[in-house]
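Peer 1: pasting the structure only:
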């Protein structure tokens, strides 16, 4: 990666005023990310607030039921606020403090990033605005209440489909208007440079821990690392420390209803270039997934590069397959996964059958399914 580019992907395609802000953000990030005092503060909150290290759990019952490879779960669902999102939020809010920001804005789809952002803003006493598509607000009403309980103002976005893409649009417009005192705490590895590299940096703690944990318990690297892929933050975090290990397969799992990497084409979206789903007029295509956090027509630029170079594989599963995985893991492991993570579980169970008993799969269980129980209840009731 050079100047925010991963091959042809990434970059910064934004108005001049916004580029000035992004240059300042890049300088601050490069200054602080390796600063010992910054690292020490991040590590403090990772341990004492997020609750890291979280476990790498052997899914014994799932492994026995499926057959084939051993399946391990990286338990991001056990983090404070229930997902991987808090890792990045703590890193960015510590950066925002150092930059003198007096107002935080964020976007959210499934609501987990919004909850994590509202949580951190409450702890650090910083005003917080969360943009969320109206459609997502309706299906994730519990997370909306959580954000408001934590003191955030949740702004419904009615433009477009009222989903994650539209929330990102609204947040970027806010940043352009209020950049002098506002920090955009972006939730995924999307947007113009330095956002993708910054989010990856803070989420790479997932694979840093998982790699050490699997070597400790199994004495070898996994055969494959599997993670769901929407915007791509949990997946790039799960992949990061394995990218140079060429014998480890990296597999991102998309919803078939929003197959960005399996069917998309290179295009500019939200100020960066990535594989994008386009309609017949060349605009970002409407998408839908039962998992609001995967409902995005683009993907992080590094994922686009990993796809193009063949270093990572990207596959798609249906919403029905994810729903069955949601129920399966709940029933036989006592772990209710997020619908986003259920996509990764669904593919891992297929993959495990084709591998041997001495193979190992790590699935990044990126979030817990508390937020989805009401939605699944209504879906099941409607059958």
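Peer 2: Sure thing, it's come through. Everything numeric here is computed off the predicted structure, so don't read it as measured data.

Peer 1: make it CA atoms for all contacts and neighbour counts henceforth
Peer 2: Will do.

Peer 1: how many residues are close by residue 17?
Peer 2: 11 (other C-alpha atoms under 10 Å).

Peer 1: residue contacts, residue 188?
Peer 2: Shown in contact with residue 188 (C-alpha atoms under 8 Å, 6 or more residues apart in numbering): 196, 199, 231-233, 300.

Peer 1: go with 7 Å
Peer 2: Residues in contact with residue 188, defined by C-alpha atoms under 7 Å, 6 or more residues apart in numbering, are 199, 231-233.

Peer 1: adding distance to residue 27 and neighbour count, write these out as JSON lines.
Peer 2: JSON lines is the format used below for the contacts of residue 188 (distance: C-alpha to C-alpha, whole Å; neighbours: other C-alpha atoms under 10 Å):
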{"residue": "199", "distance to residue 27": "15", "neighbour count": "27"}
{"residue": "231", "distance to residue 27": "24", "neighbour count": "28"}
{"residue": "232", "distance to residue 27": "24", "neighbour count": "30"}
{"residue": "233", "distance to residue 27": "22", "neighbour count": "30"}
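
Peer 1: restricted to helices, list those residues.
Peer 2: 199, 233 (DSSP state H).

Peer 1: widest-spaced pair of the contacts of residue 188?
Peer 2: Across those, no pair lies farther apart than 199 and 231, at 11.1 Å, counting by C-alpha to C-alpha.

Peer 1: shared neighbours, these two?
Peer 2: 188-189.

Peer 1: residue boundaries of the helices in the stretch 101-250 of the chain?
Peer 2: Along the stretch 101-250 of the chain, the stretches classed as helices by DSSP state H, counting those that start in this stretch are 112-124, 134-139, 141-149, 164-178, 195-203, 205-218, 233-239.

Peer 1: of all those helices, which one is nearest residue 46?
Peer 2: helix 205-218 (9.5 Å).

Peer 1: chain center to the closest one: distance?
Peer 2: 19 Å (C-alpha atoms, centre = their mean, to the nearest Å).

Peer 1: and the comparison structure, right after this:
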């Protein structure tokens, strides 16, 4: 990629690097060297993509959203259907790639962090498929609001550890995963789920997720014989957005829009927007340097989002750099906008997006008036919404759903 030419290895402008205990340096060196040996190896990529094709269901469709397009009467809207991957989200792309790295390194145990639970489920699926032991760390708050995914992780054979520290969300699950890895690195691989953490994780996760934009480019060329004009993706840690954006980074005609969790809105103190609301500050935490939500004393602040997968204090160092140089425009969508987008997409297209993905739809809907009828808009739908049924039922104030949940709970108590 020309856009990264001349940057020191592991750094993206002032962001990136690896700030970890000394005992983890040899482990990261080993991981970096292994990844460097395969990232330009066509045989490795073919093995990786064959695994995705045969086990995970790639390539995923690029669905023309005819009803939404006609409803707005503006640009033509396409939806990249990562929800149709095995396990229901884009996360499986990364974990299957890291599984092949694990085999090369001779590791037999995998650990992972998870927020919304989709990375945890994907890691549990991968561990069962490959015969690894798996431990998944998840904030206790996220366990409560994403319990269906916890159920599936455990039934796939993974051990799920609810982390009670801090705000009991994703950042705390990452901290606990790092502690485990530091103690057990001889046989354990940390399958980090997003484009954060110490080098080589941001580059490696981007590499494995870039299959998304590779397919978008191929599919649009076959269908429309042109590039998209706009690509939207939600932006938490950054894995699905980097996956959707990567192949277009050097195509300056393509507008790339990442959408953070605006929560209760700018100025509310209840959101997870590091860039769009200009509330983040550059700092070092969890092994890398990037923009974090932190106070004047450098202490990490509480975050809020209706979506567990975007409820994170930091952002990919690659995303921070791309925002700084103006290549990626970062917006934020509030919880209210997200629920309205969820309802519209579900009812117009018969497609149920995850709350994370609904942030991307919300920004697209807000921007739609800016687009001409000949423009092509792609929304990366990072995951499916059935995992969010409890959150969505509550947010919609669905009395029948709440009655069902209460009656079901009462029946278990009896």
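Peer 2: All right, it came through fine. Please read these numbers as outputs of a predicted model, since none were measured by experiment.

Peer 1: just to revisit the earlier point, ok, so of the contacts of residue 188 of structure 1, who is nearest residue 365 of structure 1?
Peer 2: Among those, residue 233 lies closest to residue 365 of structure 1 (C-alpha to C-alpha), at 12.7 Å.

Peer 1: list the contacts of that closest one.
Peer 2: By C-alpha under 7 Å, 6+ apart, the neighbours of residue 233 of structure 1 are 188-189, 199-200, 203.

Peer 1: tell me the residue in structure 2 aligned with it.
Peer 2: Aligned by TM-score structural alignment, residue 233 of structure 1 pairs with residue 239 of structure 2.

Peer 1: ok, now residue 149 of structure 1?
Peer 2: Matched by TM-score structural alignment, residue 149 of structure 1 corresponds to residue 155 in structure 2.

Peer 1: quick check: that match vs residue 124 of structure 2, distance?
Peer 2: For residue 155 of structure 2, the distance to residue 124 of structure 2 (C-alpha to C-alpha, to the nearest Å) stands at 9 Å.

Peer 1: burial measure for the corresponding residue of structure 1 for residue 195 of structure 2, as a count.
Peer 2: In structure 1, residue 195 of structure 2 lines up with residue 189, judged by TM-score structural alignment. Residue 189 of structure 1 has 30 neighbours, counted by other C-alpha under 10 Å.

Peer 1: residues contacting the closest residue to residue 189 of structure 1 other than its chain neighbours?
Peer 2: Excluding the flanking residues, the one nearest residue 189 of structure 1 by C-alpha to C-alpha, 6 or more residues apart in numbering is residue 196, at 3.9 Å. Going by C-alpha under 7 Å, 6+ apart, residue 196 of structure 1 touches 189-190, 300.

Peer 1: residue contacts, the counterpart of residue 72 of structure 2 in structure 1?
Peer 2: Matched by TM-score structural alignment, residue 72 of structure 2 corresponds to residue 66 in structure 1. Residue 66 of structure 1 makes contacts with 349, 353, as judged by C-alpha under 7 Å, 6+ apart.

Peer 1: now with 8 Å?
Peer 2: By C-alpha under 8 Å, 6+ apart, the neighbours of residue 66 of structure 1 are 349, 352-353.

Peer 1: distance of it from residue 233 of structure 1?
Peer 2: 28 Å.

Peer 1: equivalent analysis for residue 351 of structure 1, please.
Peer 2: Relative to residue 233 of structure 1, and taking C-alpha to C-alpha, residue 351 of structure 1 is found at 22 Å.

Peer 1: helices and strands around the biggest strand by length in structure 2, which ones?
Peer 2: Counting residues, the longest strand found in structure 2 (DSSP state E) is strand 255-263. For strand 255-263 of structure 2, the elements it packs on are strand 230-234, strand 328-334, helix 335-349, helix 355-367, judged by 3 or more C-alpha pairs under 8 Å, 6 or more residues apart in numbering; DSSP states H and E.

Peer 1: check which residues of the very next helix or strand once past that strand are buried.
Peer 2: The C-terminal neighbour of strand 255-263 of structure 2 among helices and strands, as given by DSSP states H and E, is strand 281-285. Within strand 281-285 of structure 2, the residues that count as buried by 16 or more other C-alpha atoms under 10 Å are 281-285.

Peer 1: hang on, the earlier thing: could I get the helices and strands packed on strand 255-263 of structure 2 as TSV with distance to residue 19 of structure 2 and mean neighbour count?
Peer 2: Below are those laid out as TSV (distance: least, C-alpha to C-alpha, whole Å; neighbours: other C-alpha atoms under 10 Å):
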stretch	distance to residue 19 of structure 2	mean neighbour count
strand 230-234	27	29
strand 328-334	26	23
helix 335-349	34	18
helix 355-367	29	26
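
Peer 1: so for residue 224 of structure 2, which of those sits nearest?
Peer 2: Closest among these, using C-alpha to C-alpha: strand 230-234, at 14.3 Å.

Peer 1: packing partners of that closest one?
Peer 2: If contacts are counted by 3+ C-alpha pairs under 8 Å, 6+ apart, strand 230-234 of structure 2 sits against helix 239-245, strand 255-263, helix 355-367, strand 376-381.

Peer 1: mean shift of that strand relative to structure 1?
Peer 2: By mean C-alpha distance after the TM-score superposition for structure 1, the fitted strand 230-234 of structure 2 averages 0.5 Å away from its aligned residues in structure 1.

Peer 1: returning to what we had before: and the longest strand of structure 2 with strand 328-334, angle?
Peer 2: Interaxial angle of strand 255-263 of structure 2 relative to strand 328-334 (axes from the mean of the first three to the mean of the last three C-alpha atoms, to 10 degrees): 30 degrees.

Peer 1: give me every residue that touches the counterpart of residue 220 of structure 2 in structure 1.
Peer 2: Under the alignment (TM-score structural alignment), residue 220 of structure 2 pairs with residue 214 in structure 1. Counting by C-alpha under 8 Å, 6+ apart, residue 214 of structure 1 touches 56, 220-222.
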